[in-house]
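Trainee: have a look at this fold, sequence not included:
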């Protein structure tokens, strides 16, 4: 086995370089759907990845968006991440990257640009990477509509998938995730003069409000059903003739996702003359704990042997691309990125003092999987059913 203590020493020696690289990556803004900015970020990462892996990236363009793939011929491990963020272009001007003490902030620093820096550095520490694949997508924050097939294809040809999404604030890895659904409810009413003859109209705003209240009642226990974006109307003196509502659903089981799906599709208009159209559905099935448990144990043992803080696993209510790979039954461990918090919030942060230890942990985990293979592959895959 490779000397794992050397991973930690080498990662600590690269601490300053990792922070400098993180600053450069955060400054290269990558807002969702903006091809020019995503392409510029992809160019930067393609060069970094080629240097780390010793082979060039395949740029896989889907719907105009550039995803980066470094496939391995005999792909025993796949590192998975995304370089898009939720932040619009220009955010960096009034919220630039900064480090105070050991905490770095900036748009995308936690979710998940620190994770990308750690993954690339871990690859640089390994004596061999010929059997390691790397996939960096650019539409995860939009639901991975274009990259899902690519993710699933690469996962099924891999022994294990290690995901560079952030850990929890206390450093816990993510061993299970809720699944998620997304819906858009579109209402058609009838316009009329709001002051002269509102009775001649069918008010889409009122209808959308009825639907927002209705979907909330579908929540049950830890299953959340949340109305989010709402729009209706054009001007203040016209009865709105159209409206729309977005709905976010999260649940721990497939059965719960399908229960809510049936209820959403059974919705009917409340106002006479209104029409309702429902689009969307289940986006990601849950990531079951069974696919992560054998990998978590390897990570825990590696951390102990390197003298790192104890590594624990947790269930995460949010979804990631690990849901896709885990739902296939491929052994998957998530949360191997930066130790940080407030993802998707202004002020998101990452603890740069912990970047070397997490980089060394990832390198050690990859090294063990290459040396010894993936434990309990069959039992992990058989734990997932349709």
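Mentor: Good, I have the coordinates. Just so it is clear, the model here is predicted, and its values are computed rather than measured.
Trainee: only C-alpha atoms for contact and neighbour calcs from this point on.
Mentor: OK.
Trainee: check which helix or strand covers residue 314.
Mentor: strand 313-316 (DSSP states H and E).
Trainee: touching, residue 78 and residue 129? I think so.
Mentor: No. In this structure, residue 78 is not within contact of residue 129 by Cα atoms under 8 Å, at 10.7 Å.
Trainee: more neighbours: which of the two?
Mentor: A direct count of neighbours by other Cα atoms under 10 Å for residue 78 and residue 129 places residue 78 higher, at 27 against 20.
Trainee: got a list of what that one touches?
Mentor: By Cα atoms under 8 Å, 6 or more residues apart in numbering, the residues touching residue 78 are 132, 133, 134, 135, 154, 155, 158, 159, 160, 161, 162.
Trainee: distance of the third one relative to residue 85?
Mentor: Using Cα to Cα, to the nearest Å, one obtains 19 Å as the distance from residue 134 to residue 85.
Trainee: secondary structure element holding residue 281?
Mentor: Using DSSP H and E, residue 281 falls in strand 275-284.
Trainee: which residues touch that strand?
Mentor: 143, 179-189, 257-258, 261, 264-265, 268-269, 319, 323-324.
Trainee: from residue 143, how far out is the spatially most central residue of the chain?
Mentor: Residue closest to the average C-alpha location in the chain (Cα atoms, centre = their mean): residue 320, at 3.3 Å. Going from residue 320 to residue 143 by Cα to Cα gives 9 Å.
Trainee: how about residue 354?
Mentor: 29 Å.
Trainee: take a look at this one as well, against the first:
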């Protein structure tokens, strides 16, 4: 398993680099073909490469992704290493170790009939080309197991996830010479500053208006990336403000959308353009309840530590599978911490136990009425 993991990590697969993702797909396909004794369908949509294995009539969906947030060249600063029971490298936790566990779990089964494996290439950027594939597969299955990393260093699985919405507020002003005729300009930077404060007001409104969800907590609305201007001596004609929203319920997601789209300019003559909107819907706890209970029994039967469940503020393709009505359990992948960060790592002592858990969980789900 470590040799397979090293091969995947050494093949960098930054989401924005479609050529790198295509090379990664070849490596993942070769690994899956060797272990599952079957080649996948290679599906390329808008330049992004996805892989799918289908064994008979699908009842269980095993879902993962092979793209990462790490730009090409990250191996130089974050090289592959295994030391003191810890594996490191770009994407090792999110989620190349989960893919290794997936393939080895299926390879251990006497029959894979009823399983669909979908490995996408754009999850880290919101699954714009793979969402349809994910939802179509989920609608045909009785359960979806998502091989994202565990919720914490103790291996908790993810029983709920917040939904996500992303917006870009484009401020249209008017350029003018900053020294000669500043009064003739409409300063997009000034207007953007007003909008940052307005978005902070939306966050406060959501916190005050709604009681926190008992599992997922309150909605968050955060101004993030801000850009403006063209040169140092020009009144800015354009600015752009990005907003990241995380919501516990569909109602909260709709309310955030109303408030963001209701933003109005303060600076005379400025104009706002609101782009984006809801992305992933929330994954509610009831989507995972029965599967989590089954997984907990499986862990106990295997003599493993009691399985814990925890909510997650981040989103995954599990949000999409749950929204189709397919029961979904997320976070069944590698145990570790530091995803997307310099500290990203995997506890290699948990690779085999997690693989056994997935194998038995898949078997029992396939054999259930």
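Mentor: Good, I have the coordinates. Note that the coordinates shown come from a computational prediction; the quantities given were computed from them, not determined experimentally.
Trainee: let me see the TM-score of these two.
Mentor: Here the superposed chains carry a TM-score of 0.94, computed using TM-score structural alignment, normalised by the length of structure 2; 356 aligned residues with a Cα RMSD of 1.1 Å.
Trainee: hang on, the earlier thing: mind giving me the PyMOL select for the contacts of residue 78 of structure 1, buried ones only?
Mentor: To isolate the buried members of the contacts of residue 78 of structure 1 in PyMOL, using 16 or more other Cα atoms under 10 Å:
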select buried, resi 132+133+134+135+154+155+158+159+160+161+162
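Trainee: and which of the contacts of residue 78 of structure 1 is nearest residue 71 of structure 1?
Mentor: residue 133 (4.7 Å; Cα to Cα).
Trainee: so what corresponds to that closest one in structure 2?
Mentor: Mapped onto structure 2 by TM-score structural alignment, residue 133 of structure 1 lines up with residue 116.
Trainee: also residue 100 of structure 1?
Mentor: Counting by TM-score structural alignment, the partner of residue 100 of structure 1 is residue 83.
Trainee: now swap in residue 323 of structure 1 and tell me
Mentor: By TM-score structural alignment, residue 323 of structure 1 lines up with residue 319.
Trainee: what do you get for residue 215 of structure 1?
Mentor: Match for residue 215 of structure 1 (TM-score structural alignment): residue 199.
Trainee: same check on residue 194 of structure 1?
Mentor: Match for residue 194 of structure 1 (TM-score structural alignment): residue 178.
Trainee: quick one: its match and residue 170 of structure 2, what's the gap?
Mentor: 21 Å.
Trainee: what do you get for residue 273 of structure 2?
Mentor: Applying Cα to Cα to residue 273 of structure 2 and residue 170 of structure 2 gives a distance of 5 Å.
Trainee: try residue 42 of structure 2
Mentor: Counting by Cα to Cα, the gap from residue 42 of structure 2 to residue 170 of structure 2 is 37 Å.
Trainee: and the residue nearest to residue 252 of structure 1 when sequence neighbours are not counted, how many neighbours?
Mentor: Once flanking residues are discounted, residue 252 of structure 1 sits nearest to residue 178: 4.6 Å by Cα to Cα, 6 or more residues apart in numbering. Residue 178 of structure 1 has 25 neighbours, counted by other Cα under 10 Å.
Trainee: just the helices in structure 1 please.
Mentor: Using DSSP state H, the helices of structure 1 run over 4-13, 15-27, 35-53, 91-94, 114-125, 148-156, 204-216, 254-265, 293-306, 322-327, 355-372, 377-382.
Trainee: distance to residue 341 of structure 1 for those helices - can I get that in a markdown table?
Mentor: Below are the helices of structure 1 laid out as a markdown table (distance: least, Cα to Cα, whole Å):
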| stretch | distance to residue 341 of structure 1 |
| --- | --- |
| helix 4-13 | 22 |
| helix 15-27 | 16 |
| helix 35-53 | 23 |
| helix 91-94 | 18 |
| helix 114-125 | 12 |
| helix 148-156 | 26 |
| helix 204-216 | 27 |
| helix 254-265 | 27 |
| helix 293-306 | 21 |
| helix 322-327 | 19 |
| helix 355-372 | 14 |
| helix 377-382 | 30 |
